[in-house]
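>>> Mind looking at a prediction? Sequence and model below.
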Amino acid sequence: MPHPPTADRSGRVVATLALAGVTAAIMQTLVTPLLADLPKILHTSASNSAWVVTATLLVAGVCVPITGRLGDLVGKRRMLLVCSVPLIAGSVVCALSSSVVPMIVGRGLQGIGMGMVPLGIALLRDVVAPEKLSSSIALVSASMGIGGGLGLPIAAAVAQYTNWRFLFWGSAVLAAAVAMLIYALIPDVPAAGKGQRFDVLGALGLGVGLVCLLLAVSKGADWGWGSGTILGLFVAAAVVLVAWGWFEWRTTDPLVDLRTTVRPRVLLTNLASVFIGFGMYASMLVVPQLLQFPAATGYGLGQSMLAAGLWLLPGGLMMMIVSPVGGRLTNARGPKFTLVCGALVLAAGYGVSLLLSGTAPGLMVAVMIVNSGVALAYGAMPALIMGAVPVAETGAANGFNTLMRSLGTSIGAAVVGVVLAQMTTTVGGFTFTSENGFRTGLLIGGCLALVSAIIAAFIPAPPPGQDDARHPAKPGAGAEAGTKTETGTGTGTETGTKTGTDAGSVAVSN
């Protein structure tokens, strides 16, 4: 492993990667204040304008694991710079759009750049000193939530008081600034998987399977869950993903090494990630609507979009505050303990939301607790993953874990969306989601947070000396060939020899 940079340089690296994550998250929440006005802005129907959101989801789901694997093969810094290009281009295309097709294209380009976060987390393993790694992972991992919490009120203010195009021009400038910082401050670390081939067929298979699955999940409510199109998409997703798994298990240099993925430590972490993603998104879907629903309903709080965003702002700030605490907790007790704590805090936040849903300050407190749990959990999951996979697979493994979180949020959006759509009431001739509908959505989020805590509790203990990402896992099947000497600057003096199944040995000195 390359020598980590000095403390001063290391701080700049972490800050840059965190800013990259915040930027990627802002791209996702950018259009939220515009959703109601998009049909008029783009001269199209509401169903067509919904693709502005769906396009980013689909493209990000397909590209995140691919960019993660490419980071392992050609270098993570290089791929970070590559991801910044579609972020900039997509923002410019959206800013210039006056119809729905170019807007969808621009949003799709922005989705390609979502791979910045897992790439940045994987890069930390190469460039940050071991004693600072846990807190750095926690901050960069939580940057997606931080960006969402900060981006929503900022976007709402810009949309309310200026022209909507300034949202995208501003995001283009921010993405360009991040690209320059990456170029200037991020060290160029040799690719751990250099010499391995890129699994083109695996990438295509995963892409097709994920598009079918995510499209069915995200459009099921609009097209009808029992419609032939949705059922056909689910069947196609199942067939393609099973075939993809069969192929990946047997090929050399796979896009996702399933032999590593099925290790209990990795498998249970990814499974917990799905439920954490579901739990996080339930509050994101319910709380803003409660804040903005008319007070005449008896339970809505009648806040404007901007006011609602400001009430949610402390939740984003809490993620920034709690992330370093999670890193220190991981150093002291291990990432499994931090993940369990995060899931329990997340569940507690939903309990508070059920008790205090009648006031804006009460919902603000609940969101602060929920986001604190998310910050703890999101910081622990990459540490668990990277402590269980070979160095040459960190980018792909983190990309796959990010995909699991995204699947959780997509499924959460679909399930909670169905609940909110089915449990309704009529006030003044208009149909609204009922109070019981919102409470049911919050209850589902809390229960699934508890499920994630139970799953995390069964994550097995690591082998001695491999308690987190500071101690790379032994290469198993598909381990990189050749002989490498990796030297770290940790506080220990342990020296061992690692043998992969392909060839060679890896001498690791920590």
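Yep, it's here.

>>> switch to C-alpha atoms for all contacts and neighbour counts from now on
Noted.

>>> where along the stretch 351-500 of the chain do the strands fall?
Taking DSSP state E, counting those that start in this stretch, the strands of the stretch 351-500 of the chain run over residues 424-427, 430-433, 484-487, 495-499.

>>> Nearest to residue 336, out of those strands?
Comparison of these against residue 336 by C-alpha to C-alpha identifies strand 495-499 as nearest, at 24.3 Å.

>>> Buried residues of the longest helix anywhere in the chain, list them for me.
Longest helix in the chain, counting residues (DSSP state H): helix 130-161. Within helix 130-161, the residues scored as buried using 16 or more other C-alpha atoms under 10 Å are 130, 132-159.

>>> Use this one as the comparison:
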Amino acid sequence: MQSLVIPLLPELPGLVHASASGTVWAITATLLASAVATPVAGRLGDMYGKRRMLLASLGLLVVGSAVAGLSTTLIPLVVGRTLQGLSAGVIPLGISIMRDELPPERLGSATATMSSSLGVGGAVGLPTAALIADHASWHLLFWISAGLGVLATALVLRLVPESQARTGGRVDLVGAAGLSTVLVCLLLAISQGADWGWASGRTLGLSVVGVAVLVAWGRWELRARQPLVDLRTSARRQVLVTNLASVMFGVATMPVRLVQPQVLQLPTATGYGLGKSLLVTGLVLTPTGLVMMAVSPLSARISAARGPKTTLMAGAVVIAAGYGLGVGLMSAIWQLMMVTTVIGAGIGLAYGAMPALIMAAVPISETGAANSLNSLMRTVGAAIASAVGGAVLAGITITVAGATVPGQNGLRVAMVIGGAAALLALAITTFVPRRRPPASADA
């Protein structure tokens, strides 16, 4: 869902009769909606049933895809993309169901594979969307996603049992509204700050409101009898440190996605661009997600033998090594593919370890909320990296044939930022307790 409309962006203003700045909301709306929906869906899953919320999320995906598929103007397209974003809780909900249903010997590999599927979807989606957009109506992209959503819903109904582990209680509506306000304000300021100006009234105003509401929300959650997010559980050392590291891993996953498409698509007249099509670009980036899936069993084995902390640290080292290679290797397709493969392997190791660390530190009744919060941390990190990387690429430019394009030094700086984020994640992970027994259900 995140990469679905990327191939359409250059033509989207003409397709929906809107400005280029307006059509960016086809991506921004999905980002904001997914950030808001992920923690809320996780908490509701703990309260009312994870399978039920999984089906609700898939239902939103199908409806959103149909709305976007029928759209001919910007507003219904953004509405459809927002509904698609609201389905983002499927990954943490699925991991939580696995904890409830699978025997311990299967849980590690299953959750590692599920977590890694985040990368597979994005990597495979880009070339697939580019191919369809080049040879068929752009509406077909959304009808295919709707069909896949219907198929997933049927499979869940047929194969996935409902977990009996529930907390009950009432929905913390104030907490949900407060967290939604915080996320929308801060992520909107981060994602749009470069276009609006970092010192503009809108950016600063949203930032101030977001921070003020965050403080008030935190006080409310600490006092609420049944909070949306149990901050006391989230403050446990293993959970807190893992979430902080997850922010840095989210930062570390983005620069390669920003830099390599630029290198592949920039004209050869720049001296470093390869002048390739969007379809070729998508195919070059595909190994990132496929390698993530391929290394997920290795991630589970390392976690079983040495603990998920070791796996998370190994992932950070591999990602940093990949960015180290990427700073110098960007002059040929094989070099770019090697860099994406190494970085994808590191992300796969890390993403497979995060759910294990979280689930080992929280009671089973809070699995959905805890996994969703961890997923949210990665989203926040990716949004920060996108904003920072975009500012770097916009600030270090050259002019070719009258057009301003990112300079090679800017591309290298962005790769250095990715490597530095991975090393910072490594440093943070050292503070995770080496091993601790799983929390009991009444912890």
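Noted; the coordinates are in hand. In this text the structure is predicted, and so the values were computed from the model without any measurement.

>>> Could you get me the TM-score between them?
The TM-score (TM-score structural alignment, normalised by the length of structure 2) is 0.99; 443 aligned residues with a C-alpha RMSD of 1.0 Å.

>>> related to what we said a few turns ago, quick check: next helix or strand after the longest helix of structure 1?
helix 165-185 (DSSP states H and E).

>>> Show me what the following helix or strand past that following helix is packed against.
On the C-terminal side of helix 165-185 of structure 1, the closest following helix or strand by DSSP H and E is helix 200-223. Here helix 200-223 of structure 1 touches helix 51-74, helix 228-250, helix 394-422, going by 3 or more C-alpha pairs under 8 Å, 6 or more residues apart in numbering; DSSP states H and E.

>>> Just want the angle from helix 200-223 of structure 1 to helix 394-422.
If you take axes from the mean of the first three to the mean of the last three C-alpha atoms, to 10 degrees, helix 200-223 of structure 1 sits at 10 degrees to helix 394-422.

>>> how distant is helix 200-223 of structure 1 from the center of its chain?
Average the C-alpha atoms of helix 200-223 of structure 1, do the same for its chain, and the two points are 17 Å apart (C-alpha atoms, centre = their mean, to the nearest Å).

>>> want to try JSON lines for the strands of the stretch 351-500 of structure 1, with distance to residue 307 of structure 1 and mean neighbour count as columns?
Below are these laid out as JSON lines (distance: least, C-alpha to C-alpha, whole Å; neighbours: other C-alpha atoms under 10 Å):
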{"stretch": "strand 424-427", "distance to residue 307 of structure 1": "23", "mean neighbour count": "14"}
{"stretch": "strand 430-433", "distance to residue 307 of structure 1": "20", "mean neighbour count": "14"}
{"stretch": "strand 484-487", "distance to residue 307 of structure 1": "51", "mean neighbour count": "14"}
{"stretch": "strand 495-499", "distance to residue 307 of structure 1": "56", "mean neighbour count": "12"}
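
>>> Out of those, which gets nearest to residue 20 of structure 1?
Among the strands of the stretch 351-500 of structure 1, strand 484-487 sits nearest to residue 20 of structure 1 (C-alpha to C-alpha), with 27.7 Å.

>>> in structure 2, what residues pair with that closest one?
No residues of structure 2 are matched to strand 484-487 of structure 1 when aligned by TM-score structural alignment.

>>> OK, contacts around the residue sitting nearest the centre point of structure 2?
Centroid check for structure 2 by C-alpha atoms, centre = their mean gives residue 379 as the closest residue, at 4.5 Å. Shown in contact with residue 379 of structure 2 (C-alpha atoms under 8 Å, 6 or more residues apart in numbering): 35, 247, 250.

>>> Repeat the analysis, applying 10 Å as the threshold.
By C-alpha atoms under 10 Å, 6 or more residues apart in numbering, the residues touching residue 379 of structure 2 are 31-32, 34-35, 38, 187, 246-247, 249-251, 373, 385.

>>> Considering those residues, which possesses the most neighbours?
Counting neighbours by other C-alpha atoms under 10 Å, the top entry in the contacts of residue 379 of structure 2 is residue 249, with 31 neighbours.

>>> I'd guessed that one sits against residue 383; true?
No. Look at residue 249 of structure 2 against residue 383 with C-alpha atoms under 10 Å: they stay out of range, at 11.7 Å.

>>> what touches both of those two?
The contact sets of residue 249 of structure 2 and residue 383 overlap at residue 377 (C-alpha under 10 Å, 6+ apart).

>>> what range in structure 2 matches stretch 307-317 of structure 1?
Counting by TM-score structural alignment, stretch 307-317 of structure 1 corresponds to residues 280-290.

>>> ok, average deviation of the matching stretch from structure 1?
Its aligned residues in structure 1 lie a mean 1.4 Å from stretch 280-290 of structure 2 after superposition (mean C-alpha distance after the TM-score superposition for structure 1).

>>> Go through that stretch and flag the buried ones.
280-290.

>>> From the residues you listed, which land in helices?
Among the buried residues of stretch 280-290 of structure 2, the members found in helices (DSSP H) are 280-290.

>>> average distance between stretch 442-455 of structure 1 and structure 2?
Mean for stretch 442-455 of structure 1 is 0.5 Å (mean C-alpha distance after the TM-score superposition for structure 1).

>>> do stretch 138-147 of structure 1 as well
Per aligned residue, stretch 138-147 of structure 1 averages 0.5 Å (mean C-alpha distance after the TM-score superposition for structure 1).

>>> and residue 8 of structure 2, how many neighbours does it have?
Neighbours around residue 8 of structure 2, by other C-alpha under 10 Å: 17.

>>> between the strands of the stretch 351-500 of structure 1, which one is nearest to residue 349 of structure 1?
Here strand 430-433 is closest among the strands of the stretch 351-500 of structure 1 (C-alpha to C-alpha), at 21.7 Å.

>>> For the closest residue to residue 220 of structure 2 other than its chain neighbours, which residues are in contact?
In this structure, residue 220 of structure 2 finds its nearest non-sequential neighbour in residue 175, 7.2 Å apart by C-alpha to C-alpha, 6 or more residues apart in numbering. By C-alpha under 10 Å, 6+ apart, the contact set of residue 175 of structure 2 is 40, 181, 216-218, 220-221, 224, 226-229.
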